[in-house]
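Engineer: return atomic coordinates for the entry below.
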Amino acid sequence: MTRLLLATRNAKKLVELRRILDGAGIEVIGLDDVPAFPEAPETGATFADNALAKARDAASATGLASVADDSGLAVDALNGMPGVLSARWSGRHGDDLANLELLLGQLADVPDERRGAAFVCAAALVVPGGAETVVHGEWRGTIARKPRGANGFGYDPIFVPYGGTRTSAELPAEVKDAASHRGIAMRALLPLLRALTVH
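Structural biologist: Got it, this is the predicted structure:
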């Protein structure tokens, strides 16, 4: 079975990618499953910059085909922010609750019809000594007034996909995977990932 390194320590992202690639003949491992190596900080100007940098570092250090994604929430009323700053919007990286509270505070006076947003994902695949590929996925919706649901992570509890009434954090995993920005991006990589398994 082909091994694929997902360049993350986020256990929930790892579970999500394993679900998306289930049945593809690929063993997905994370950074905690390989020897530690220096990881460059995420300082890119775009999601694609950050994803490529992470995947390159991982492939170079381990010799494994590596996938990395960078994703975040782009809010229309905030001119596309928090964008690449999504994970550290409150000033502390990965503090989901603080990020949510700050964003909801910033949108407190924004009427429902102007609360449009999109989850955006750039996923990069780097094969050692081979090609580099970046794909994108986008999931449009609106920002709820308060968090709902216990599934997912990040901004999932306040993101309501267009056409629905439940937040991303209220959706069953298989429904979220089928529609989400990360699901779209990772499925776009599937033909390339499947090609790895025949070598």
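
Engineer: C-alpha from now on. contacts and neighbour counts both.
Structural biologist: Will do.

Engineer: show me the contacts for residue 133.
Structural biologist: Applying Cα atoms under 8 Å, 6 or more residues apart in numbering to residue 133 gives the contacts 124-126.

Engineer: ok, residue 50 to residue 70 distance?
Structural biologist: 6 Å (Cα to Cα, to the nearest Å).

Engineer: quick one: the helices in the protein?
Structural biologist: In the chain, the helices defined using DSSP state H lie at 11-20, 47-62, 96-106, 173-179, 181-196.

Engineer: of the ones you listed, which is nearest residue 136?
Structural biologist: helix 181-196 (5.1 Å; Cα to Cα).

Engineer: that closest one vs helix 11-20, what angle?
Structural biologist: Following axes from the mean of the first three to the mean of the last three Cα atoms, to 10 degrees, one obtains 60 degrees for the angle between helix 181-196 and helix 11-20.

Engineer: and helix 181-196, what does it pack onto?
Structural biologist: Under the contact definition 3 or more Cα pairs under 8 Å, 6 or more residues apart in numbering; DSSP states H and E, helix 181-196 sits against helix 11-20, strand 116-126, strand 132-143, helix 173-179.

Engineer: so which of the helices of the chain is the most packed in?
Structural biologist: For the helices of the chain, the largest average neighbour count (mean count of other Cα atoms under 10 Å) is found in helix 47-62, namely a mean of 22.

Engineer: let's see this one next to it:
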Amino acid sequence: MDAWNKGIRVGQKKALKLEDIWRIRIRLELEKRFEELSLFNLAVDSKLRSCDLLSLKVRDVSRSGTVLSRTTIRQQKTHREVQFEITPKTQQALSQWIFTNHLEMADYLFPSYRRKGQHLSYHYYLTLVNRWVSDIGLDTSQYGTHSLRRTKASLIYAKTKNLRAIQLLLGHAKLESTIEYLGVEIEDALRISESCET
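Structural biologist: As a prediction, this is how the structure comes out:
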């Protein structure tokens, strides 16, 4: 049976705004939902697809008991390496999460509650994302797991208009993919590209 959306372009999920990030983050901190806070912060920082985010192991983000400020992983979909920053807030949340749960280097960073030796499922992650956005009054039909991948890229693009930088951060092979991903109009993209020529 074919997927309902096969061959149909479905609208992209919205990226979160800066104020949305802080509202979600503060709520998770106040409610002491430390795993969710770690997952949310890392999802925004890393700009990873769900499959790569959920399959991270402690060793991918930590060395000698210290959470790294920057790390590199190989993406499952493209097999290309992508590097990302782990901001101090995220480092703090991850350190607390790893220490409190006695996670070992070989453990999944976000282990499944039901399946021993497995990571959180995509379905559970989607449920969390829906809860986060609905808790701050956003329409869950407009947001999804990919919203978190797009969030930091959209914020950086809005500030810098640097498509090449976003391409590298997202690990896209082609600039056209980045243009489509960000929803940048072709005319705007060409104008930006021409203005950056040396």
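
Engineer: what does the TM-score come to for these two?
Structural biologist: Laid over one another, the chains give 0.27 as their TM-score (TM-score structural alignment, normalised by the length of structure 2), with 100 aligned residues with a Cα RMSD of 6.1 Å.

Engineer: may I ask which of the contacts of residue 133 of structure 1 has the most neighbours?
Structural biologist: Most neighbours among the contacts of residue 133 of structure 1, by other Cα atoms under 10 Å: residue 124, with 31 neighbours.

Engineer: my guess is that one contacts residue 185, does it?
Structural biologist: No: using Cα atoms under 8 Å, residue 124 of structure 1 is not in contact with residue 185, being 9.1 Å away.

Engineer: overlap in contacts of the two?
Structural biologist: residue 135.

Engineer: what separation do you get for residue 3 of structure 1 and residue 141 of structure 1?
Structural biologist: Per Cα to Cα, residue 3 of structure 1 is found 34 Å from residue 141 of structure 1.

Engineer: of these two, give the one with the bigger neighbour count.
Structural biologist: residue 141 (21 against 15).

Engineer: quick one, what contacts the more buried one?
Structural biologist: 116-118, 159-162.

Engineer: closest one to residue 137 of structure 1 among the helices of structure 1?
Structural biologist: Of the helices of structure 1, nearest to residue 137 of structure 1 by Cα to Cα is helix 181-196, at 4.4 Å.

Engineer: contacts for that closest one, please.
Structural biologist: With Cα under 8 Å, 6+ apart as the criterion, helix 181-196 of structure 1 contacts 2, 17, 20-21, 24-26, 71, 119-123, 125, 135-139, 176-178.

Engineer: make a PyMOL selection of the buried ones in these.
Structural biologist: Remark: buried members of the contacts of helix 181-196 of structure 1, expressed as a PyMOL selection using 16 or more other Cα atoms under 10 Å:
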select buried, resi 2+17+20+21+26+71+119+120+121+122+123+125+135+136+137+138+139+176+177
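
Engineer: at which residues are the helices of structure 2 located?
Structural biologist: For structure 2, helices defined by DSSP H occupy the ranges 18-30, 34-46, 50-54, 58-61, 88-100, 122-135, 145-160, 163-170, 175-182, 186-195.

Engineer: circling back to that earlier point, how about the helices of structure 1 in JSON lines, adding distance to residue 75 of structure 1?
Structural biologist: Below are those laid out as JSON lines (distance: least, Cα to Cα, whole Å):
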{"stretch": "helix 11-20", "distance to residue 75 of structure 1": "22"}
{"stretch": "helix 47-62", "distance to residue 75 of structure 1": "15"}
{"stretch": "helix 96-106", "distance to residue 75 of structure 1": "9"}
{"stretch": "helix 173-179", "distance to residue 75 of structure 1": "18"}
{"stretch": "helix 181-196", "distance to residue 75 of structure 1": "15"}
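
Engineer: just the helices of structure 2: most buried one?
Structural biologist: helix 34-46 (a mean of 22).

Engineer: ok, and what's touching it?
Structural biologist: Applying Cα under 8 Å, 6+ apart, the external contacts of helix 34-46 of structure 2 come out as 25, 28-29, 53, 84-87, 89-90, 93-94, 96-97, 110, 128, 148-149, 151-152.

Engineer: what about 7 Å?
Structural biologist: The contact list for helix 34-46 of structure 2 (Cα atoms under 7 Å, 6 or more residues apart in numbering) reads 25, 28-29, 53, 84-87, 90, 93-94, 97, 148-149, 151-152.

Engineer: the inter-axis angle of it versus helix 145-160?
Structural biologist: Using the same axes, to 10 degrees, helix 34-46 of structure 2 lies at 50 degrees relative to helix 145-160.

Engineer: tilt between helix 34-46 of structure 2 and helix 18-30?
Structural biologist: Using the same axes, to 10 degrees: helix 34-46 of structure 2 against helix 18-30 is 150 degrees.

Engineer: may I see the helices and strands packed on helix 181-196 of structure 1 arranged in a markdown table, with distance to residue 193 of structure 1 as well?
Structural biologist: What follows is those, written out as a markdown table (distance: least, Cα to Cα, whole Å):
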| stretch | distance to residue 193 of structure 1 |
| --- | --- |
| helix 11-20 | 12 |
| strand 116-126 | 9 |
| strand 132-143 | 11 |
| helix 173-179 | 18 |
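
Engineer: find the residue closest to residue 134 of structure 1 in space, skipping its chain neighbours.
Structural biologist: Leaving aside its chain neighbours, residue 134 of structure 1 sits nearest to residue 124 (4.3 Å; criterion: Cα to Cα, 6 or more residues apart in numbering).
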